[in-house]
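In: sequence unknown, structure follows:
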């Protein structure tokens, strides 16, 4: 093939007379220890089909004269020669449904995808909720058969979803030492309690749909999250005590970043309907606080955070005169 390419002839017109030229095209091999991708494509007009192919080659494929040294070496599966760390890194850029399908390639690939430390599951990557649910069930079932740790989970599903599949997924992730959880909670579901008593979570983002009329996505009155440093709540409901007060963050002894966006209170039945409620943000490690509450009757906030460095309310730096519903305390 190399000889055929080198000997290709191109005809050009030069001042009305045809002149024969020979152009030499050679593979420019990469530096040692590097791999180069050679790709090409073609279009067959009669059947309107397009095809493409890619070939990975290292620096040993061709000799210095450009001759093919080993046909066997050119045809070997160089993707499978890559170490697991690189293959897993490549998988991290793929959609989950394509990642799972790699398990059918060979025995080596059968369980490789399960070693992914970060999972991103979005309903937008699937044609319908049924296929999305089946994929998640298969993932949980397969990973449960071995000891596969999980570092982060990003789940996105605003619309209603199957309770068991969602609960099994979150419970499995927490049991595998999950560190980062970003979840858009389906409108018909709430989060299992294991999320709020995890000793491994350092980052927790909870977002709830505005169509969650039954207010199922709730934050309990007390959190047991000793490793948590970053907490973001978006449209989440916060449970209060019999006085209509909530103080969920004081037990988070490592919390540094807290964002509260359009959150509401859930009162127990003994609390009168007209009680507005107060959210106490009391945390000695908190350094960054963001509150967004643009309702006509915003909630009341009482803040004690002696190490607070940055404080924004409705996208503006906090000024007591502008936000009378926010009270800063200087002693607990």
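Out: Arrived safely. Predicted model, so just to flag it, every value in this text is computed and none were measured.

In: Could you use CA atoms for every contact and neighbour count after this?
Out: OK.

In: State the distance from residue 97 to residue 89.
Out: Between residue 97 and residue 89 the distance is 16 Å, computed by C-alpha to C-alpha, to the nearest Å.

In: more crowded one of the two?
Out: Legend: neighbour count by other C-alpha atoms under 10 Å for residue 97 and residue 89, higher for residue 97 (16 against 12).

In: Can you name every helix or strand that the helix or strand encompassing residue 132 contacts?
Out: Using DSSP states H and E, residue 132 sits in helix 129-143. Counting contacts by 3 or more C-alpha pairs under 8 Å, 6 or more residues apart in numbering; DSSP states H and E, helix 129-143 is packed against helix 163-175.

In: Tally up the residues packed near residue 164, please.
Out: 10.

In: For it, which residues are in contact?
Out: Not one residue lies near residue 164 by C-alpha atoms under 8 Å, 6 or more residues apart in numbering.

In: Please enumerate the helices of the stretch 1-150 of the chain.
Out: 2-6, 71-75, 84-91, 96-101, 107-110, 129-143 (DSSP state H, counting those that start in this stretch).

In: Show me the one of those that comes nearest residue 38.
Out: helix 71-75 (11.6 Å; C-alpha to C-alpha).

In: If you count neighbours, what's buried in the closest one?
Out: For helix 71-75, the neighbour count (16 or more other C-alpha atoms under 10 Å) marks residue 74 as buried.

In: And for residue 13, the neighbour number?
Out: 9.

In: wait, isn't it in contact with residue 21?
Out: No. Taking C-alpha atoms under 8 Å as the definition, residue 13 is not a contact partner of residue 21, at 10.4 Å.

In: another structure for you, compare them:
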């Protein structure tokens, strides 16, 4: 309801609104909505965005029938940027979709070309819709809109992110009861994404190459002889575990745990992942949180179980085309 109310504050009364119930997953819902569309320009909305004053004038200024437009997003109730569009990048030889400006404080931004936009407020021009009347189901409730944008760019259409921020709660695709469509597990998503890249992303789309490095302090921790439990089995933990200077598993000093039940028992770099509620934290000297930007949330989750173990976290610093991972000690806040 809050999305609809914020939309109606500026939307002209002569524009039709079609509300559809969620189908089994996002792409199926989008295709059902498109099947009811009678032609012309289209604005697709999720139920987890809040429109802000001036959004409609911004959209009208840039809308064309041969373009896809998206809005930059802020995290709810904050001035922190969630994305200013997404860009295809090469990170250590793997193609990723990188959210621009994520984690930075809100500032003036420009309209720019990008490779994908947040699908919860996505304008599709009439000519684009005629050329691409369906979303690929291979997006698996995650990347359907991104695939749509890749296909549109292949056909010569433009894709841009605007300069007016909306708020995005980011929960519409994570409420699906089927974990195949809603899990945030890196281990699940990397396989889905890899297939999408192979099928839909030409190498010519990737314009930027990024290198990742770990700090001396982090390397020293890995060689310190202490027993370390790594919380989070995402891309950061995967990178640290692969780093040739961080030999994590050979001495049995390193364990992995997750807050996602569906990851429990899965093999990750030679270790079975533990679910955090079943882990014996007393067996470890240090706990290392590798989920970027969520260290306080995870600290609150773990602090009563951890006992005397020190809790550290990974801090990511972006220096041009290098992502630098450093070690920080958690401070309650």
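Out: That came through, no problem. As the structure is a computational prediction, the values presented were derived from the model and not from experiment.

In: Tell me how the two chains score on TM-score.
Out: Once superposed, the chains reach a TM-score of 0.27 (TM-score structural alignment, normalised by the length of the first structure), with 155 aligned residues with a C-alpha RMSD of 6.9 Å.

In: Just the element for residue 81 of the second structure, please.
Out: Under the criterion of DSSP H and E, residue 81 of the second structure resides in strand 81-83.

In: Which neighbouring elements make contact with that strand?
Out: strand 73-74.

In: In a markdown table: the helices of the stretch 1-150 of the first structure, plus distance to residue 154 of the first structure.
Out: Shown next, in a markdown table, are these (distance: least, C-alpha to C-alpha, whole Å):
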| stretch | distance to residue 154 of the first structure |
| --- | --- |
| helix 2-6 | 48 |
| helix 71-75 | 38 |
| helix 84-91 | 15 |
| helix 96-101 | 11 |
| helix 107-110 | 23 |
| helix 129-143 | 12 |
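
In: Show me the one of these that comes nearest residue 288 of the first structure.
Out: helix 84-91 (32.3 Å).

In: tell me which residues of the closest one are tucked away?
Out: Applying 16+ other C-alpha under 10 Å to helix 84-91 of the first structure flags 87, 88, 91 as buried.

In: Which of those residues sits closest to residue 259 of the first structure?
Out: Nearest to residue 259 of the first structure among the buried residues of helix 84-91 of the first structure: residue 91, at 31.4 Å, using C-alpha to C-alpha.

In: The closest one and residue 99 touch, don't they?
Out: Yes. With contact defined as C-alpha under 8 Å, residue 91 of the first structure and residue 99 form a contacting pair (6.2 Å).

In: State whether residue 325 of the second structure is indeed within a strand.
Out: Yes. Membership of residue 325 of the second structure in a strand is supported by DSSP: H, G, I helix; E, B strand; the rest coil.

In: Look up how far residue 159 of the second structure lies from it.
Out: Counting by C-alpha to C-alpha, the gap from residue 325 of the second structure to residue 159 of the second structure is 32 Å.

In: ok, now how distant is residue 271 of the second structure from residue 231 of the second structure?
Out: 13 Å.

In: more neighbours, the two?
Out: Higher neighbour count among residue 271 of the second structure and residue 231: residue 231, with 24 against 15, using other C-alpha under 10 Å.

In: pretty sure the more buried one contacts residue 257?
Out: Yes. Residue 231 of the second structure lies in contact with residue 257 (C-alpha under 8 Å); the separation is 5.0 Å.

In: what's the lengthiest strand in the second structure packed up against?
Out: Across the second structure, the longest stretch assigned as strand under DSSP state E is strand 310-319. Other elements packing on strand 310-319 of the second structure under the criterion 3+ C-alpha pairs under 8 Å, 6+ apart are strand 286-289, strand 322-329.

In: tell me which strands and helices the longest one is in contact with?
Out: Strand 322-329 of the second structure is packed against strand 208-214, helix 216-222, strand 310-319, with contacts defined by 3+ C-alpha pairs under 8 Å, 6+ apart.

In: rerun that using 10 Å as the cut-off
Out: strand 208-214, helix 216-222, strand 286-289, strand 310-319 (3 or more C-alpha pairs under 10 Å, 6 or more residues apart in numbering; DSSP states H and E).

In: Of these, which stretch is the most buried?
Out: With neighbours taken as mean count of other C-alpha atoms under 10 Å, those reach their highest mean count in strand 286-289, at a mean of 24.

In: Which residues belonging to the host helix or strand of residue 5 of the second structure are considered buried?
Out: Using DSSP H and E, the element containing residue 5 of the second structure is helix 2-8. Within helix 2-8 of the second structure, the residues that qualify as buried are 3, 4, 7, counting by 16+ other C-alpha under 10 Å.

In: Which single one of those residues is nearest to residue 33 of the second structure?
Out: Checking those one by one against residue 33 of the second structure (C-alpha to C-alpha), the nearest turns out to be residue 4, at 16.6 Å.

In: Could you check how far the closest one is from residue 301 of the second structure?
Out: From residue 4 of the second structure over to residue 301 of the second structure (counting by C-alpha to C-alpha), the distance is 34 Å.

In: just residue 179 of the second structure next, same as before
Out: 22 Å.

In: Residue 216 of the second structure now?
Out: In terms of C-alpha to C-alpha, residue 216 of the second structure sits 28 Å off from residue 301 of the second structure.

In: Residue 194 of the second structure in helix, strand or coil?
Out: Assignment for residue 194 of the second structure (three-state DSSP): helix.

In: neighbours around it, how many?
Out: Neighbour tally, residue 194 of the second structure, other C-alpha under 10 Å: 13.

In: Settle this for me: it is touching residue 187, isn't it.
Out: No. Applying C-alpha atoms under 10 Å as the test, residue 194 of the second structure and residue 187 come out as separate, 11.2 Å apart.

In: circling back: out of the helices and strands packed on strand 310-319 of the second structure, flag the one nearest residue 236 of the second structure.
Out: That would be strand 322-329 among those, by C-alpha to C-alpha, at 8.5 Å.

In: What are the contacting residues of that closest one?
Out: Contacting residues not belonging to strand 322-329 of the second structure are listed as 91, 209-219, 221, 236, 240, 287-290, 295, 310-318 [C-alpha atoms under 10 Å, 6 or more residues apart in numbering].

In: Let's see that with 7 Å instead.
Out: Identification of contacts with strand 322-329 of the second structure by C-alpha atoms under 7 Å, 6 or more residues apart in numbering yields 210-215, 217-218, 311-318.
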